[in-house]
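Peer 1: Need a 3D model of the following:
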Amino acid sequence: MMISKKKYKIMKKKKRARCLCFYNRIYILKINSHTCVSVGMSQDHRRLDTAMVCDNIVPLLKNNLGVTVKFIIDHIRAKFNYTISYRKAWSAKNKAIEHIYGSWVQSYRDLPWWLMAMEKWVSGTVIRFETSPTAIHGEVHFERLFLAFKPCIEGFAHCKPIVQVDGTFLTGKYKGTLLLAVAQDGNAHIFPVAYAIVEGETKDAWNLFLKHLRENVTPQENICLISDRHASIKSAFENPSNGWNHSSSHVYCIRHIAQNFMRAIKNRKLRKYAVNMGYAPSEPTFMYWRHKIAKKSPTALAWVDDLPKPKWTQAYDGGIRWGHMTSNLAEAMNSVFKDIRGLPITALVQATYYRMAKLFERISEAVHKSNSHVVNQFDRQNYTFIVEETEDPHEGRPMDIFKVELKEKMCDCGKFQALHLPCSHVIAACSHANLSYEPFIDDVYKAATVFAVYDRPFPAVRNQGLWPDYLGDVVCPRLDMKRTKRGRPKNSRIRTEMDEFEKRENRCGLCRVSGHKCHECPNAAGPSN
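Peer 2: Below you'll find the predicted structure:
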């Protein structure tokens, strides 16, 4: 066979290379230590699958539902000396939850049985359960659930007449939203009063929640509802069939007002002035901050003037807010429920019951400040006083003057009307007239009233073997509520304009000193010699 001269040379080169490789072959006999492992190389192991990780973290989740994925990764690394991926740890945690509490689909089927047991053993519990029919006979879809326990309903009558409402999303296999109504007792303790599991913060969902909340939990007059400016909440409050707009008030959270202000005006300094307007306890203080906005921006002034003053200011609300300018009580409860929001629905309802039962098991600056006030009695018959506030009681230099009317329960500082507690000026006036200031303290702050909030027994649910048989329809989750998006669902709140962002100071990448960049660093080494 004839081959070309070029092809012959190539074959000769390959043969010579094979011979060189044979004679120069290196045999590795022993390795003392690895020096070629990349830091970024994955340390996961295919045998260490989600089932094995699940078996090792089940005891952790039984004791603490708040175990984070990062903690699971550290736990597996300490036990097996392998670092698993975040996705594997997240999947293993969901498997462990399903192992402990059952599958999500079965949890929907068990929900009517649990609710029936609560109606039997926990009398007085308000349960409103809504379903929709399916194509299969004997099966229904879960829609909404409203839940309020009798001790919470009776305890609210001794709390401040305010209700804060908010919603937080569920993080389990099926989408949904947990709606909360929260109050506060006279000892500044958060007091949850009602819950609801709905499809989202829609108009129909808020109508259901506010209607049953008004009918069964908060039927008292002069109740103040505090929320954000969500259009669905406003619509549900103004709906006459829900019963809120006759003898109650709806006000806005000042943090959400500040968020809306930033979206419209985009000025942090003016936002601070607007927040100070909302917190101002008296009309002169309110007008002071309003004038500062007027000097800076007529557009911002028109924006704040467009809002009804009783809806967002303390100076013009008539004391109905009791000093609560935000919906932070509901936000705090959202963080309390953060670790159980990923549970199956029946386990979530059970967790709210047991946590409320545990809550029911827990059963002066103004006086010091009043010593620096000078009181001039103005009208003995009407108990009207002029109180001069001084910076230093020894100098006697007047700082400001306030009028106090004890019969009308009014002080020019505005704190007496807003908080329903005697301010330092009222205490100084009472001391001057040899009167006790205790009658001017609202009953809600007294110890007897605070104890009465938790003076109701929380009944216990009997053993599951004693529950009656459930013969109703089988409850199934809606298919459109299943999470189809890949990856883990978000379980933390998205930061918005209401959050304070700290601007990081730029530093040099070499010497970590601010004021210059790395290519301008005076401490950088010079050229090599």
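Peer 1: going forward, measure contacts between C-alpha atoms and count neighbours the same way
Peer 2: Will do.
Peer 1: Helix, strand, or coil at the most centrally placed residue in the chain?
Peer 2: The residue lying closest to the centre of the chain (C-alpha atoms, centre = their mean) is Glu331, at 3.0 Å. For Glu331, the assignment made with DSSP: H, G, I helix; E, B strand; the rest coil gives helix.
Peer 1: Skipping its backbone neighbours, what lies nearest it in space?
Peer 2: Asp166 (7.2 Å; C-alpha to C-alpha, 6 or more residues apart in numbering).
Peer 1: Can you get me a residue count around that neighbour?
Peer 2: 22 (other C-alpha atoms under 10 Å).
Peer 1: Isn't it up against Ala330?
Peer 2: Yes: taking contacts as C-alpha atoms under 8 Å, Asp166 lies within contact range of Ala330: 5.9 Å.
Peer 1: okay, and the common contacts of the two?
Peer 2: Residues touching both Asp166 and Ala330 (C-alpha atoms under 8 Å, 6 or more residues apart in numbering): Leu180, Ala181.
Peer 1: For the residue nearest to Glu331, give its distance to His230.
Peer 2: 10 Å (C-alpha to C-alpha, to the nearest Å).
Peer 1: And Ala89, which helix or strand is it part of?
Peer 2: helix 86-101 (DSSP states H and E).
Peer 1: continuing past that helix, what's the next helix or strand?
Peer 2: Helix 86-101 is succeeded, C-terminally, by helix 104-121 (DSSP H and E).
Peer 1: Mind giving me the packing neighbours of that next one?
Peer 2: helix 345-359, strand 474-476 (3 or more C-alpha pairs under 8 Å, 6 or more residues apart in numbering; DSSP states H and E).
Peer 1: tell me which residues in the next helix or strand after the first one are buried?
Peer 2: Spelled out, that is helix 345-359. On the C-terminal side of helix 345-359, the closest following helix or strand by DSSP H and E is helix 365-369. For helix 365-369, burial by neighbour count (16 or more other C-alpha atoms under 10 Å) applies to Val367.
Peer 1: what's helix 365-369 in contact with?
Peer 2: Counting by C-alpha under 8 Å, 6+ apart, Cys423, Ser424, Ile427 sit against helix 365-369.
Peer 1: To check against the first, give me the structure of this:
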Amino acid sequence: MQYNPRNYVNLDFEQSTGRFKGFFISFKSCIDGFNHIRTLLFLDGTFLKERFKGNLLAARGKDGNKGLFPLAFAIVDFETIANWTWFLQHLTKVVSSARTLTFVFDRNAGLLESFPTVFPSAHHAYCLQHLQANLRDKLRWVDNRGKRYGEMTSNAAESFNKWILDARNYPITSQTNEDIYEVYSFPTVLIDVGKRSCSCFQWQLNEFPCAHAVVAIQNNGRDFSTCVEQFFTIDQYKTAYSGYIQPIPTVDKSSFSEDSFIIYPPTVKRPQRRPKKNRIPFREEKLS
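Peer 2: Below is the predicted model of the structure:
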């Protein structure tokens, strides 16, 4: 906080025992940069394997080039409903309430319970890889509202260049007016440049033109930048990464005195070893 005073940081511990409970951090440069990328956040937790164990919770976005954009991190003792609620409550402090967000996460019990109470107006979309395991059960909870920008999984999607790789090979004809075109491909599709739509639905899903739409826009003579969501523009991409995180020169030699307040590590539950079963030695005897 001394070198990056506008970061959002919260350190939580048990008042009675002084033991660590949670640490949340979101760098100011990441907070500002998120305002210039898509309104999409991926939530996930993963185990820590060091001496004191614990879990790392994270909220990540995606920039216009489909690169992962870190927004917030937290270290907690366990991945529980209470800890996810605590994480999401602090997350509300670093995202703008004026933006309607879409969250992508799996069926973690802590997230399913805490998300609707902390982000009641946000949209929730599941990762299809998690839905595939038990489609019938998971579809009861799916909420497909909100803009997903074509992100149907938690993994990185295909790059924009793949969408327009074969665009120059498609013949094109104009129909009805200057905005509607029929592109002969496999299969043939209908483009409405004015409504930003294609019958292949990729333009509507991704919020940037598909390969069919590219040739229609070129033939229409319209400025290509007006047909792309602002989060995919170079200016927004550069602005998202324009901030910086000031390094901490004393990170390895922090000052400490006997009067300093000490936060103790959480109590770690070690997995119990299974008792070995009594084994009867086998002895082969020769028949006489």
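Peer 1: The residue nearest to the centre of the first structure and Gln164 of the first structure, how far apart?
Peer 2: Counting by C-alpha to C-alpha, the gap from Glu331 of the first structure to Gln164 of the first structure is 9 Å.
Peer 1: circling back to that earlier point, reformat the helices and strands packed on helix 104-121 of the first structure as a markdown table; add mean neighbour count and distance to Lys15 of the first structure.
Peer 2: Formatted as a markdown table, those follow (neighbours: other C-alpha atoms under 10 Å; distance: least, C-alpha to C-alpha, whole Å):
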| stretch | mean neighbour count | distance to Lys15 of the first structure |
| --- | --- | --- |
| helix 345-359 | 17 | 72 |
| strand 474-476 | 21 | 72 |
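Peer 1: how about the ones you listed in a markdown table, adding distance to Met118 of the first structure?
Peer 2: Output for these, formatted as a markdown table (distance: least, C-alpha to C-alpha, whole Å):
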| stretch | distance to Met118 of the first structure |
| --- | --- |
| helix 345-359 | 10 |
| strand 474-476 | 17 |
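Peer 1: Could you work out which of these reaches nearest to Arg109 of the first structure?
Peer 2: Nearest to Arg109 of the first structure among those is strand 474-476; the distance by C-alpha to C-alpha comes to 4.9 Å.
Peer 1: now for that closest one, which elements pack on it?
Peer 2: helix 104-121, strand 139-148.
Peer 1: ok, and which of those has the densest surroundings?
Peer 2: strand 139-148 (a mean of 20; mean count of other C-alpha atoms under 10 Å).
Peer 1: ok and it relative to helix 345-359, angle-wise?
Peer 2: 10 degrees (axes from the mean of the first three to the mean of the last three C-alpha atoms, to 10 degrees).
Peer 1: So which elements touch strand 139-148 of the first structure?
Peer 2: strand 126-133, strand 190-198, helix 203-216, strand 474-476.
Peer 1: Can you name the residues in contact with that strand?
Peer 2: Contacts of strand 139-148 of the first structure (C-alpha under 8 Å, 6+ apart): 108, 125-134, 193-199, 205, 208-209, 212, 217, 473-478.
Peer 1: one more time with 7 Å, if that's ok
Peer 2: For strand 139-148 of the first structure, contacts defined as C-alpha atoms under 7 Å, 6 or more residues apart in numbering pick out 125-134, 193-199, 209, 473-478.
Peer 1: which residues in the first structure does stretch 42-58 of the second structure align to?
Peer 2: Mapped onto the first structure using TM-score structural alignment, stretch 42-58 of the second structure spans residues 164-180.
Peer 1: just how off-centre is the matching stretch within its chain?
Peer 2: 11 Å (C-alpha atoms, centre = their mean, to the nearest Å).
Peer 1: can you give me the end-to-end distance of that stretch?
Peer 2: 8 Å.
Peer 1: what's the answer for stretch 217-225 of the first structure, then?
Peer 2: 13 Å.
Peer 1: Likewise for stretch 11-21 of the second structure?
Peer 2: The first-to-last residue distance of stretch 11-21 of the second structure comes to 8 Å (C-alpha to C-alpha).
Peer 1: The helices and strands packed on helix 104-121 of the first structure: which one's closest to Glu238 of the first structure?
Peer 2: Once these are compared by C-alpha to C-alpha, helix 345-359 is nearest, at 29.3 Å.
Peer 1: Okay, angle between that closest one and helix 86-101 too, please.
Peer 2: Going by the same axes, to 10 degrees, helix 345-359 of the first structure makes 80 degrees with helix 86-101.
Peer 1: how far is helix 345-359 of the first structure from where the chain is centred?
Peer 2: Worked out by C-alpha atoms, centre = their mean, helix 345-359 of the first structure lies 18 Å from the chain centre.
Peer 1: Give the aligned range of it in the second structure.
Peer 2: Counting by TM-score structural alignment, helix 345-359 of the first structure corresponds to no residue in the second structure.
Peer 1: same for that helix, what does it pack against?
Peer 2: helix 104-121 (3 or more C-alpha pairs under 7 Å, 6 or more residues apart in numbering; DSSP states H and E).
Peer 1: Residues contacting the helix it packs on from elsewhere in the structure, which ones?
Peer 2: Contacts of helix 104-121 of the first structure (C-alpha under 7 Å, 6+ apart): 125, 344-346, 460-462, 467, 470, 474-477.
Peer 1: Figure out how far that helix is from the centre of its chain.
Peer 2: Worked out by C-alpha atoms, centre = their mean, helix 104-121 of the first structure lies 27 Å from the chain centre.
Peer 1: go on, stretch 154-172 of the first structure?
Peer 2: 12 Å.
Peer 1: ok, now stretch 143-153 of the second structure?
Peer 2: 12 Å.
Peer 1: and it, which residues are buried?
Peer 2: Gly146, Lys147, Arg148, Tyr149, Gly150, Glu151, Met152, Thr153.
Peer 1: Mind telling me what the third one corresponds to in the first structure?
Peer 2: Under the alignment by TM-score structural alignment, Arg148 of the second structure pairs with Arg321 in the first structure.
Peer 1: for its match, what are its contacts?
Peer 2: Ile162, Cys224.
Peer 1: For it, which three-state class applies?
Peer 2: coil.
Peer 1: mind checking how far Tyr264 of the second structure is from Ser154 of the second structure?
Peer 2: 35 Å.
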